[in-house]
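Colleague: just the structure for this:
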Amino acid sequence: MKAAVFTTRFRERLSFEGVFLLILLATIALRFLFLDLKLFHHDEAIHAWFSYRLLTEGVYMYDPMYHGPFLYYVTAGFFSLLGDSDIVGRFFPALLGTLLVLLVYPIYKLGYLDKKQTLVAALFLAVSPNMVYFSRFLRNDIFIAFFTMVLLVALLYYFERRQMRYALIAGAAIGFGMSAKENMPIIILIFGVYLLYLIWTRKVQLPTHWIRDLVLGVLVAFGIMVAFYSSFGAHPELALTWWIQAIDHWMAMHQMQRLGGPPYFYILLFVLYEIPILILAVVGILQFIDIRGIIFRWREQRMGRAGTPEIGDGAEDREEVPPTVEPLPVEQRLGFKDHLREILSGTGKIQPVDRQREFARFAIFWMFLSLAAYAYIGEKVPWLILHQLLPMIFVAVYAMTTRKAVIAAVASIFLIGMTLHVAFTPADINEPIVQVQNSEELREVFAKIDAADRVAIATDNYWPLPWYYRGENASKLSYYSQKVSEPTIYSGDFDVVITRDDDTYPALEGYTKEAYRLNYWFSYEENKDRLLEYYFLRNGNVGNRIIEVFTKAPAGTTA
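Modeller: Here you go, the predicted model:
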């Protein structure tokens, strides 16, 4: 009796909303705990520095090399409110990474996901190694993932509620996304094509006031883009020309393949970090196309042909079932012009839709086009996996039976373990998710710089030093961008001299020399002959840049 009462109370407390709240709390913990555990990545330091300059000097002008202006204005805003630090720089990405999980709930409320699908999708978003890692990362891609979800939810609610405010929210999501990074048009194109399909097949119907809502949504989007790309009026010439610069730059990067890789580059990352989601997505696709039903019907047909009854064994008594005739599509029955007229006027009958199945169809379409787009794009960098992972999660949760949900929950143990490894290891890690990450060895270099009065940076590989030595601390650093003559060093009376190991001094009189890793990255060439071993042990050699630090010996000592 007591066991039955306990079970009942346990189930009551573990309601759907309760479990969703627990997942959300786990999301918050994984995004916000120890945000400054690791030094800023090379790109993070640059982004933070530009944001700091915007705050302190009012200097900013769009450069496609560093993506859209949204990151810099928002980060500068947080710096002004909370102070400039690594934690504050990563605060907004962590916030959006948390809200991304929360946005699954309104999709459930509209009936496009059931409870099991919602909980598993939220769980995957919460503990996915890539989602966590890049939510703790001052780059634009988590912004795009968030605005993609806002756009999705806004469109679903617009066609459900048919209210202008959702069109305005969709326009704002597009405007902010376009102001964040140049890959937002891929999302808009994918969503737009599928929306046209839904409208043409009468699975959704345009409201009678759709033209007004479209115009207002477009105005909101363009207003946001003009404001950001013109630097709020400081550079009005960029308001209408920024997109030309963006296309020219990224076409050049695509051709150059500065950070190239094979078309299957992201599949390898999925296998390394997200393999439970990848496998369940494959299962979801097979469930969607009903592969078991296809096999069963194929076997039935083969058995039927093999055992076709002859005359006299009862075959003549069987009723012949006429073949099923599919009705003609609406546009063929009405004629193209009449069908188009009904669509644009928002009249006519809507086709009945299984919401969960249609949402799965959309997610599969979204996933495959995203995989194809980023397989084609020449620039292969780990953070672009987010835009392929987001739809894959929704494909993975299709037809979420209890058995499949249990498998997903158990598989999440792998995701959590990998997340703890890549996001919470307080040391350099040999992982492809990391690219040009500043080494933790720099903390020892920082200690030497902190103790010095004058420091010479005699190399062009000096990031993240401008970020970590900004404001009043910047005055102690002299940047030369290359090795200078030894008399220049001695006459400058520098306490610390920093060079790159391939352009350095054999020795400097009166100085001790030590080598440190500046930054590092996963090296495929160093590990290609031991990939299976690497998969399980996660060890091996890394590519890196080495700096040499010359520290002046104290007076009265011999270097």
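
Colleague: rest of the way, CA atoms for contacts and neighbours
Modeller: OK.

Colleague: the residue nearest the centre of the chain and residue 404, how far apart?
Modeller: Nearest residue to the geometric centre of the chain (Cα atoms, centre = their mean): residue 386, 2.7 Å. Residue 386 sits 24 Å away from residue 404, going by Cα to Cα, to the nearest Å.

Colleague: hmm, back to that, what helix or strand is the residue nearest to the centre of the chain on?
Modeller: helix 386-396 (DSSP states H and E).

Colleague: same check on residue 26?
Modeller: helix 16-32.

Colleague: which helix or which strand is home to residue 549?
Modeller: Using DSSP H and E, residue 549 falls in strand 542-552.

Colleague: outside of that strand, which residues touch it?
Modeller: 430, 436, 445, 448, 494-501, 504, 508, 510-523, 526, 559 (Cα atoms under 8 Å, 6 or more residues apart in numbering).

Colleague: sort out for me which of those are in helices.
Modeller: Judged by DSSP state H, these include 445, 448, 526 as members of helices.

Colleague: of those, buried ones?
Modeller: 445, 448 (16 or more other Cα atoms under 10 Å).

Colleague: go through the ones in helices among the contacts of strand 542-552 and name the one nearest residue 306.
Modeller: Here the nearest of these to residue 306, counting by Cα to Cα, is residue 526; it sits at 57.1 Å.

Colleague: quick one: residues contacting residue 380.
Modeller: Taking Cα under 8 Å, 6+ apart as the test, what residue 380 contacts is 257, 259-261, 265, 374.

Colleague: give me the residues contacting the helix or strand containing residue 364.
Modeller: Element membership of residue 364 [criterion: DSSP H and E] is helix 355-376. Helix 355-376 has contacts (Cα under 8 Å, 6+ apart) with 111-114, 186, 190-191, 194, 262-266, 285, 288, 380, 384, 387-389, 391-392, 394-395, 398.

Colleague: swap in stretch 492-504?
Modeller: 448-449, 452-459, 461, 482-483, 489, 515, 545-552.

Colleague: do a quick rundown of the helices in the stretch 201-350 of the chain.
Modeller: Under the criterion DSSP state H, counting those that start in this stretch, the stretch 201-350 of the chain contains helices at 210-229, 242-256, 265-273, 275-288, 291-306, 330-334, 336-345.

Colleague: before we compare anything, build this one as well:
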Amino acid sequence: MVLVGLTVLGLVVRLVGLGARVAHQDEARVASWILHYVAVDAWEYRPIIHGPFLPHVNGAVFELLGPSDFSMRLVVAVVGGLLPLSAWLLRARLRDREVLFLGALLSFNPILIYYSRFMRNDVLLGAFGFLAAAFVVRAIDTNRSRYLFGAAIAFGLALTTKENALLYPVTWAGTLVLLLDHRLVRSRYDGGWWDTLRGISKRVLRALWRTKYSIAGSLFALLVIVVAFYAPKPEFYQALLAPSQLPAVLETATLGTWEKFAELWGSTGMQEHFYVTFLLHLLGVVAVGGLTTMVFAAIGFLADRYGNRYPRDLVAVGFFWGLASLLGYPIVSDIKAGWTAVHVLIPLTIPAAVGLSVVLDRAELALRRNQRQTAAVAVVLLLGAATVLAGSGVAINAVYPADDRNPVVQYAQPAGDMKPTLEEIETIAAENEGIDVMFYGEEFYTPNETEQGASLDIETGGYAGWFDRLPLPWYLEQYDARVGSTEDPAAIAEHDPPVIITLEEETGTLQGEIEGYEKTIHQGYLHDRPIVFYVRS
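Modeller: Sure thing, here's the model as predicted:
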């Protein structure tokens, strides 16, 4: 019940004020594409917006609740909020208090909270990947193969979120190799490494043979999920009615998806950067938003590995998994972004939960033995952990959620509070006739733009000027605002729009055209991108 309570509280933290922060450019870009998908009732995989999970699921959410900042983030918030329940699957390998500490860390880690309140795939991938691993552990612990189906479904969903889901099995395989090496090193004192290796191989092969039908069924379930999500729509639904079309659709959903993925993300140009710079950035983000998890993960790993006669594989797997992600993601990342830390922190919560339990155990033992200094140190460590967790959580998520003083925030997040101005534009769009919003200047200009907007280019994902306007198109589409653009000040006088939007460097060419307008400036990025809004007063 305590774990459920922690999960409910974590959900509340994620849902309160979920729509308050103005959309990040990535959020707005993908959300606009989802609106386009819903409008045309068609979809095909485009790797630049990652997997199909959010387009399909949020498409349904938008139709049910309507598009808004709240609804676009809702699914990620719910998945991130429910993640702590997965700790229950590990109860055979963790003590009760370790399960609760694990649930608490998954509920209240500041970075996991922030990116659970953000429409992006990383929390989805991290949650589904962690759940898949937890199901496998539970299957081993209970000898019940039905948990393999849970693992397959969870990992199938992970594959639909983001392409770096492919890194998860690689990481897991690496951790298993390290565990095997540890077994072989210890076996030098227990009869020889060859006998140990042969014994492990036999047990693994017997287990695989015993569960072969469950494994086959699980892999089939995983394939069904991947095909159902990645197959182009409506071709997939048409193929279900006309089976002769099904082979072509299946090929598109599998080989076609791989080819598109390899063409974009497989190219070395996407990862051409200085490794140390990216590593230092990731370390900085983790230090600010995950210090408690990092410190106690080290304590838990070291205490379990060198303080116990029989170290627990689960603790080592969590530590090696997180460490591999910390060192590996700076290699494969294409940009420096705080959301990468999600993949580091989620697995590290396992050894961190053990570390918190170790310190609490030491405090209790010291109190029973009247060792006041030892007890005081342990209590200070636990209070410090709670203080850092709470303090950084409030700072990251409440005080500086869209500020350049917050290293967790990626730079394409609009700074400050743009919402009042956007609400004013929404009111104007509902009452005005003709063009509601006129974009002015070379960067925002779109040739042949009409009051109905410009045609969305399927290949590029936008049109000239569209990307530079982000996140504004996401809001203007919701408001059904009629949008125009120009580089000629005379066109503004001709259309007499109630709202003019331009960059600050363009304002010098507007003189009489802005008389009678109230000027407001908002930063389009965290810094160095002032966008000027002229709203007729």
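
Colleague: how alike are these chains, TM-score-wise?
Modeller: TM-score of the superposed chains, computed with TM-score structural alignment, normalised by the length of the second structure, equals 0.76; 448 aligned residues with a Cα RMSD of 2.9 Å.

Colleague: off-centre distance for whichever helix or strand comes after the helix holding residue 386 of the first structure?
Modeller: Sequence order places helix 402-424 as the next helix or strand after helix 386-396 of the first structure, per DSSP H and E. Its chain's C-alpha centre and that of helix 402-424 of the first structure lie 18 Å apart, by Cα atoms, centre = their mean, to the nearest Å.

Colleague: go through helix 402-424 of the first structure and flag the buried ones.
Modeller: For helix 402-424 of the first structure, by 16+ other Cα under 10 Å, it's 404-405, 408-409, 411-412, 414-416, 418-419, 422-424.

Colleague: out of the contacts of strand 542-552 of the first structure, which end up buried?
Modeller: 430, 436, 445, 448, 494-501, 504, 508, 511, 513, 515-523.

Colleague: surely residue 453 of the first structure and residue 476 touch.
Modeller: Yes - the pair residue 453 of the first structure / residue 476 is scored as a contact, 5.8 Å apart, by Cα atoms under 8 Å.

Colleague: the two: who's more crowded?
Modeller: residue 476 (18 against 14; other Cα atoms under 10 Å).

Colleague: what's the more buried one aligned with over in the second structure?
Modeller: Superposed on the second structure with TM-score structural alignment, residue 476 of the first structure falls opposite residue 482.

Colleague: how about residue 549 of the first structure?
Modeller: Taking TM-score structural alignment, residue 549 of the first structure has residue 533 as its aligned residue in the second structure.

Colleague: so what's the residue count around that match?
Modeller: By other Cα under 10 Å, the residues close to residue 533 of the second structure number 23.

Colleague: quick revisit: show me what contacts the residue nearest to the centre of the first structure?
Modeller: Here residue 386 of the first structure is in contact with 130-131, 141-142, 145 (Cα under 8 Å, 6+ apart).

Colleague: tell me the counterpart of it in the second structure.
Modeller: By TM-score structural alignment, residue 386 of the first structure lines up with residue 342.

Colleague: quickly note the distance from its match to residue 260 of the second structure.
Modeller: Per Cα to Cα, residue 342 of the second structure is found 26 Å from residue 260 of the second structure.

Colleague: same deal with residue 520 of the second structure?
Modeller: Using Cα to Cα, we find residue 520 of the second structure at a distance of 42 Å from residue 260 of the second structure.

Colleague: of the contacts of residue 380 of the first structure, which is the most crowded?
Modeller: Ranking the contacts of residue 380 of the first structure using other Cα under 10 Å puts residue 374 first, with 22 neighbours.

Colleague: corresponding residue for it in the second structure?
Modeller: Under TM-score structural alignment, residue 374 of the first structure pairs with residue 329 in the second structure.

Colleague: tell me, how many residues neighbour the aligned partner of residue 107 of the first structure in the second structure?
Modeller: Aligned by TM-score structural alignment, residue 107 of the first structure pairs with residue 90 of the second structure. Residues near residue 90 of the second structure, counting by other Cα under 10 Å, number 21.

Colleague: residues contacting residue 90 of the second structure?
Modeller: With contacts defined as Cα under 8 Å, 6+ apart, residue 90 of the second structure is in contact with 99, 134, 137-138.

Colleague: out of those residues, list just those in strands.
Modeller: Using DSSP state E, no member of the contacts of residue 90 of the second structure sits in strands.

Colleague: now those residues in TSV, with neighbour count and distance to residue 318 of the second structure?
Modeller: TSV is the format used below for the contacts of residue 90 of the second structure (neighbours: other Cα atoms under 10 Å; distance: Cα to Cα, whole Å):
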residue	neighbour count	distance to residue 318 of the second structure
99	25	14
134	22	11
137	21	12
138	23	15
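
Colleague: now, which of those residues sits nearest residue 294 of the second structure?
Modeller: Closest approach between the contacts of residue 90 of the second structure and residue 294 of the second structure, by Cα to Cα: residue 99, at 17.5 Å.

Colleague: coming back round to it: for residue 209 of the first structure, state which of the contacts of residue 380 of the first structure is nearest.
Modeller: Nearest member of the contacts of residue 380 of the first structure to residue 209 of the first structure, counting by Cα to Cα, is residue 374, at 36.4 Å.

Colleague: against residue 382 of the first structure, how distant is the closest one?
Modeller: In terms of Cα to Cα, residue 374 of the first structure sits 11 Å off from residue 382 of the first structure.

Colleague: do the same with residue 22 of the first structure
Modeller: 29 Å.

Colleague: cool, residue 103 of the first structure as well?
Modeller: Counting by Cα to Cα, the gap from residue 103 of the first structure to residue 382 of the first structure is 24 Å.

Colleague: what about stretch 177-190 of the first structure, distance to the chain center?
Modeller: Using Cα atoms, centre = their mean, the offset of stretch 177-190 of the first structure from its chain centre is 12 Å.

Colleague: where does that stretch end up in the second structure?
Modeller: Going by TM-score structural alignment, stretch 177-190 of the first structure sits over residues 158-171 in the second structure.

Colleague: now do the same end-to-end measure for the matching stretch.
Modeller: Stretch 158-171 of the second structure end-to-end distance (Cα to Cα) = 15 Å.

Colleague: returning to that earlier point: which of the ones in helices among the contacts of strand 542-552 of the first structure lies closest to residue 220 of the first structure?
Modeller: Using Cα to Cα, those come closest to residue 220 of the first structure at residue 445, 47.8 Å.
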